[in-house]
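# Below are the sequence and a predicted model for it; my questions follow.
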Amino acid sequence: MDVSHDPPSLRARDVLWRFGPMVYGPTVLFALGEGAVIPLIPVIAARLGADVATAALVASALVVGQLAGNLPAGWAVARLGERLTMAIAGTVALAGVVVMALAPHLGVFAISVLLIGFCAAAFGLARHSFMTTRVPLTFRARALSLLGGTFRFGMFIGPFVAAALLAVFEDEHAAIWFFGVCLIATVLLVLLGPDPEKQFAAPQPSGSPPGATEQNGTLSEDTGEAITGSLPVVRREGVFRTMWRFRGVLGRLGVAAASLSAVRSARQVVLPLWGVSIGLDAQTIALVVGVSGAIDFALFYASGQVMDRFGRLWAALPAMILMGGGFIALSFTHDLGQSAMWFAMFAAVLGVGNGLSSGILLTLGADAAPKTDPAPFLGSWRTLTDAGGATAPLLVSAIAAASTLAVATGVMGAVGLLGALAFYRWVPRNTD
């Protein structure tokens, strides 16, 4: 894709700043509220009578809802537009939050969690689709890495907000109502802010004359003459037809992306379990995991810089090698004398790898999506990546139960290295 048609004054910083009111701001608010509630879902479920296993199942309903919501979200964005889909998703999520806060028993609470996950999928896909069609290719990766970074910021700060609210109100429901306030602000920002679909038109290919329009992949110049015959329209393909049409890229690059999502998700499960397994106290584990998360967050924009300047592979490959190699190396340190030191060191390595991967899944999905109607494709893409993330904790749990946590950690490392090979094989060397 040639971006030489962009005006000279169109700088990355200016455009990214203008995206704030309709993309980055709502993302921070949504993630901040969600991050405040997520750690308390098992706690509230237990208060409603769930045992440990059932509480974990209720917490997983958020991921299940997100998985189930991606394909319908692709359909909704293609027909309603990004802005309206975000507003509807935020409003329905607000209804789910109210039900969650007032839930009289566990079943109603679980359904509300499922609904919020469904809405989170629609909200996320609408942002992804908007950025795919509106951001010039020259700084697409930076824009999407920043999108991923704003989400990480909200999820990182959210638990601290929840802890402060618990200290003041001594009631877990305070965090739920805080999520509701965040959703109200999100919907207002989306509806009352600048209309992204009017302010940012999708960029036209270079060499197109003024007034040209794209029709089924070809450009037609508006000559001002009367049109005879039927009016040409852009054909929109459904979600499943799009999935079949792009089955090749989804089956290759999409599976590689799912492996990255799996390794990321495994990191969140393995590190706390590893700390418990080697006998560390909760405070030390939280400190190590927190430092790893801080390193991860600090690198999110660097990932976008690398992808825009040198290519997508230069971020994807080091990220997967670091995380895969880090998991494998960690798996051999469980019974060593300095196991706590090795744990802290490889947690930092995993944080670096995860930070370098910020925005990769969003960027690769945007690169592979059709330019005129990306939402149905992105629904399939995000379903694959979310499935990878949802499967990893189950895989770690099953292998650890059948063998040891060290074996499970090594297996996830192997998944990371195989994913690195898949990225090397299938990531395009250019995005034209």
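Yep, it's here.
# C-alpha from now on. contacts and neighbour counts both.
Noted.
# what's the spacing between the spatially most central residue of the chain and residue 107?
The residue lying closest to the centre of the chain (C-alpha atoms, centre = their mean) is residue 148, at 6.5 Å. Applying C-alpha to C-alpha, to the nearest Å, the value for residue 148 to residue 107 is 32 Å.
# same thing with residue 36?
Distance from residue 36 to residue 107, by C-alpha to C-alpha: 21 Å.
# More neighbours: which of those two?
Comparing residue 36 with residue 107 by other C-alpha atoms under 10 Å, the one with more neighbours is residue 36, at 27 against 12.
# tell me the SS of the residue nearest to residue 133 when sequence neighbours are not counted?
Of all residues not flanking residue 133 in the chain, residue 202 sits nearest, at 5.3 Å (C-alpha to C-alpha, 6 or more residues apart in numbering). Using DSSP: H, G, I helix; E, B strand; the rest coil, the structure places residue 202 in coil.
# Could you double-check that residue 202 lies in contact with residue 137?
No - the criterion here is C-alpha atoms under 8 Å, and residue 202 misses it with residue 137 at 11.3 Å.
# between these two, who's got more neighbours?
Higher neighbour count among residue 202 and residue 137: residue 137, with 21 against 17, using other C-alpha under 10 Å.
# Nearest residue to residue 99 in space, ignoring adjacent ones along the chain?
Residue 99 sits nearest to residue 112 (C-alpha to C-alpha, 6+ apart), 6.2 Å away.
# meant to ask about residue 159, not that
Using C-alpha to C-alpha, 6+ apart, the nearest residue to residue 159 is residue 36, at 4.6 Å.
# what sits against that neighbour?
Residue 36 makes contact with 155, 157, 158, 159, 160, 161, 162, 175, 176, 178, 179 under the criterion C-alpha atoms under 8 Å, 6 or more residues apart in numbering.
# Need these in TSV (columns: secondary structure).
Below are these laid out as TSV (three-state DSSP):
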residue	secondary structure
155	helix
157	helix
158	helix
159	helix
160	helix
161	helix
162	helix
175	helix
176	helix
178	helix
179	helix
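# Which PyMOL command selects the buried ones in these?
To isolate the buried ones among the contacts of residue 36 in PyMOL, judged by 16 or more other C-alpha atoms under 10 Å, type:
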select buried, resi 155+157+158+159+161+162+175+176+178+179
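# in the stretch 301-432 of the chain, which spans are strands?
Assigned strands in the stretch 301-432 of the chain: none (criterion: DSSP state E, counting those that start in this stretch).
# In it, mark out all the helices, start to finish.
For the stretch 301-432 of the chain, applying DSSP state H, counting those that start in this stretch gives helices covering 313-331, 339-356, 360-368, 375-402, 405-426.
# Against which helices or strands is the longest one packed?
By that I understand helix 375-402. Helix 375-402 sits against helix 52-80, helix 106-134, helix 239-245, helix 255-277, helix 360-368, helix 405-426, with contacts defined as 3 or more C-alpha pairs under 8 Å, 6 or more residues apart in numbering; DSSP states H and E.
# Which among the ones you listed is found nearest to residue 321?
Smallest distance to residue 321 across those (C-alpha to C-alpha): 5.8 Å, for helix 405-426.
# then this one, side by side with the first:
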Amino acid sequence: MTTPARLPPGGRAQSSKQVLWSLAPSVYAPTLLEFAGLSALMPVIPLLALDLGFAAWQAAALTTVFGLTSFLGPIPAGRFISRVGARRALVSTGVLLVLSNLVAFMVLTPGVHGDPGPRHQLTFLGLLLVMAISTQVWQLGRQAYLGTALPPTMRARGMTMFGGVIRLGEVIGPLLGALVMALGSDTGVFILFAVTAAAGTVMIAIFLPPGETRPTSRRPRGERIPHSTARSRLDRAVLSRMAMVGLGIAPVMMARVNRPVIVPLLG
């Protein structure tokens, strides 16, 4: 009797690598580009705020915009992604991210190098809010796509690699931002962020398959629609648990946001 053929020991690992590499142009490379641009901007926000006439404590408070959107943004961002699909949500917010950085460069540069006023301060605050919301959609959209694109046995590895790419971007970004500032342009970090966001958006538009995470509205035959009262109770229970988790993670998010803010102010 002949024994059945076995896969080589490295066959499964090789296939796993192929799956992860196939996600590089649609998920991992855009994530690296986005976080490189965002991490280049974050340490410069308080410095630009000081140049625009904010007090030191106001400059530090500005970066809480990103922390608040991380806390309050997942629910509306998730609904937006589920309604229009991951690809369309990522491309639209990517374009918005590019435009907001270009507007920030054109509007804020005269204020930083000239006589800043309330118009520059309000513009700065509004554009930071737009960037924070767009970044939130980008993060959730790619995580949602990974949840469907990766097989269950590879999700932990894929999500871990996603987090590792974010950390790599957080290392590269400040170095690029420091290089731009060394060339004599503090507001040049907006151009840097616009370029990285544009490159990531183009990669998503080209390589991310449309409709991967868009839910279907059809129900299986025989499935009953739950009663509105029971459904509302379930929604309240889920929201209460999410609120508790959010409150627990809020101090961690605050610490993560404050880390790249306090050091530039002390410097």
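Looks like it arrived, so ask away. For clarity, every value in this text was computed on a predicted model and none was experimentally measured.
# Report the TM-score for the pair.
The TM-score (TM-score structural alignment, normalised by the length of structure 2) is 0.75; 239 aligned residues with a C-alpha RMSD of 3.7 Å.
# follow-up on the earlier one: and of the helices and strands packed on helix 375-402 of structure 1, who's closest to residue 18 of structure 1?
helix 106-134 (11.9 Å).
# how big is the offset of that closest one relative to structure 2?
Compared with structure 2 after the fit, helix 106-134 of structure 1 shows a mean deviation of 0.9 Å (mean C-alpha distance after the TM-score superposition for structure 1).
# State the span of structure 2 onto which that helix is aligned.
Helix 106-134 of structure 1 corresponds to residues 121-149 of structure 2 when matched by TM-score structural alignment.
# how far does the matching stretch sit from the chain's center?
Put simply, stretch 121-149 of structure 2 sits 5 Å off its chain's centre (C-alpha atoms, centre = their mean, to the nearest Å).
# just stretch 256-267 of structure 2 next, same as before
20 Å.
# which one in structure 1 is aligned with residue 48 of structure 2?
Aligned against structure 1 - with TM-score structural alignment as the criterion - residue 48 of structure 2 pairs with residue 44.
# and its match, that's in a strand?
No - counting by three-state DSSP, residue 44 of structure 1 is located in no strand; its state is helix.
# That one touches residue 172, doesn't it?
Yes - counting by C-alpha under 8 Å, residue 44 of structure 1 touches residue 172, with 7.2 Å between them.
# ok, residue 292 of structure 1 - how many residues close by?
23.
# Now the aligned partner of residue 80 of structure 2 in structure 1. Nearest residue, chain neighbours left out?
Matched by TM-score structural alignment, residue 80 of structure 2 corresponds to residue 76 in structure 1. Excluding the flanking residues, the one nearest residue 76 of structure 1 by C-alpha to C-alpha, 6+ apart is residue 85, at 6.6 Å.
# Okay, and the one you found sits in which element?
helix 82-102 (DSSP states H and E).
# What is the mean deviation of that helix from its aligned residues in structure 2?
Looks like 1.1 Å for helix 82-102 of structure 1 (mean C-alpha distance after the TM-score superposition for structure 1).
# What lies in contact with that helix?
76-77, 108-109, 112-113, 115-116, 119-120, 122-123, 126-127, 129-130, 173, 176-177, 179-180, 183-184, 186-187, 190-191, 195-197.
# again, 7 Å this time
76-77, 109, 112, 115-116, 119, 122-123, 126-127, 130, 173, 176, 180, 183, 186-187, 190-191 (C-alpha atoms under 7 Å, 6 or more residues apart in numbering).
# swap in stretch 391-411 of structure 1?
262, 265, 266, 269, 270, 327, 328, 331.
# Could you rerun that using 8 Å?
Taking C-alpha under 8 Å, 6+ apart as the rule, stretch 391-411 of structure 1 contacts 262-263, 265-266, 269-270, 274, 327-332, 334, 412.
# and if you look at stretch 181-194 of structure 1?
21-22, 25-27, 29-30, 32-33, 83, 86-87, 90-91, 93-94.
# Counterpart of residue 189 of structure 2 over in structure 1?
Checking TM-score structural alignment: residue 189 of structure 2 goes with residue 175.
# what residues are up against that match?
33, 36, 37, 161, 162, 165, 166.
# Recalculate using a threshold of 7 Å.
36, 37, 162, 165.
# Alignment lookup: the last one to structure 2.
The one in question is residue 165 of structure 1. Aligned partner of residue 165 of structure 1 by TM-score structural alignment: residue 180.
# I'd say residue 55 of structure 1 and residue 46 touch.
Yes - if you go by C-alpha atoms under 7 Å, residue 55 of structure 1 and residue 46 touch, sitting 6.0 Å apart.
# Go ahead and measure how far stretch 32-39 of structure 1 is from the middle of the chain.
Worked out by C-alpha atoms, centre = their mean, stretch 32-39 of structure 1 lies 15 Å from the chain centre.
# Oops, could you answer that again for stretch 118-126 of structure 2 instead?
23 Å.
# Over to stretch 178-187 of structure 1?
The answer for stretch 178-187 of structure 1 is 20 Å, by C-alpha atoms, centre = their mean.
# and what of stretch 381-393 of structure 1?
For stretch 381-393 of structure 1, the distance to the chain centre is 10 Å (C-alpha atoms, centre = their mean).
# Next: stretch 29-40 of structure 2.
So, by C-alpha atoms, centre = their mean, the centroid of stretch 29-40 of structure 2 is 9 Å from its chain's centroid.
# once aligned to structure 1, how far is that stretch on average?
On superposition with structure 1, the mean distance recorded for stretch 29-40 of structure 2 (mean C-alpha distance after the TM-score superposition for structure 1) is 0.6 Å.
# SS state for residue 10 of structure 1?
Residue 10 of structure 1 ends up coil, using three-state DSSP.
# where does the alignment partner in structure 1 of residue 160 of structure 2 sit relative to residue 139 of structure 1, distance-wise?
Under the alignment by TM-score structural alignment, residue 160 of structure 2 pairs with residue 145 in structure 1. Distance check for residue 145 of structure 1 against residue 139 of structure 1: by C-alpha to C-alpha, it reads 10 Å.
# Looking at these two, which one has more neighbours?
Between residue 145 of structure 1 and residue 139, counted using other C-alpha under 10 Å, residue 145 has the larger neighbour count: 29 against 20.
# helix or strand for the more buried one, which one?
Residue 145 of structure 1 belongs to helix 140-169, assigned by DSSP H and E.
# Pull out the buried positions in that helix.
Neighbour-count burial for helix 140-169 of structure 1 [16+ other C-alpha under 10 Å]: 140-159, 161-163, 165.
# likewise stretch 75-90 of structure 1?
Buried residues in stretch 75-90 of structure 1 (16+ other C-alpha under 10 Å): 75-78, 81-90.
# Turn those residues into CSV, columns for distance to residue 351 of structure 1.
Shown next, in CSV, are the buried residues of stretch 75-90 of structure 1 (distance: C-alpha to C-alpha, whole Å):
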residue, distance to residue 351 of structure 1
75, 35
76, 35
77, 33
78, 36
81, 36
82, 32
83, 33
84, 36
85, 33
86, 31
87, 33
88, 35
89, 31
90, 31
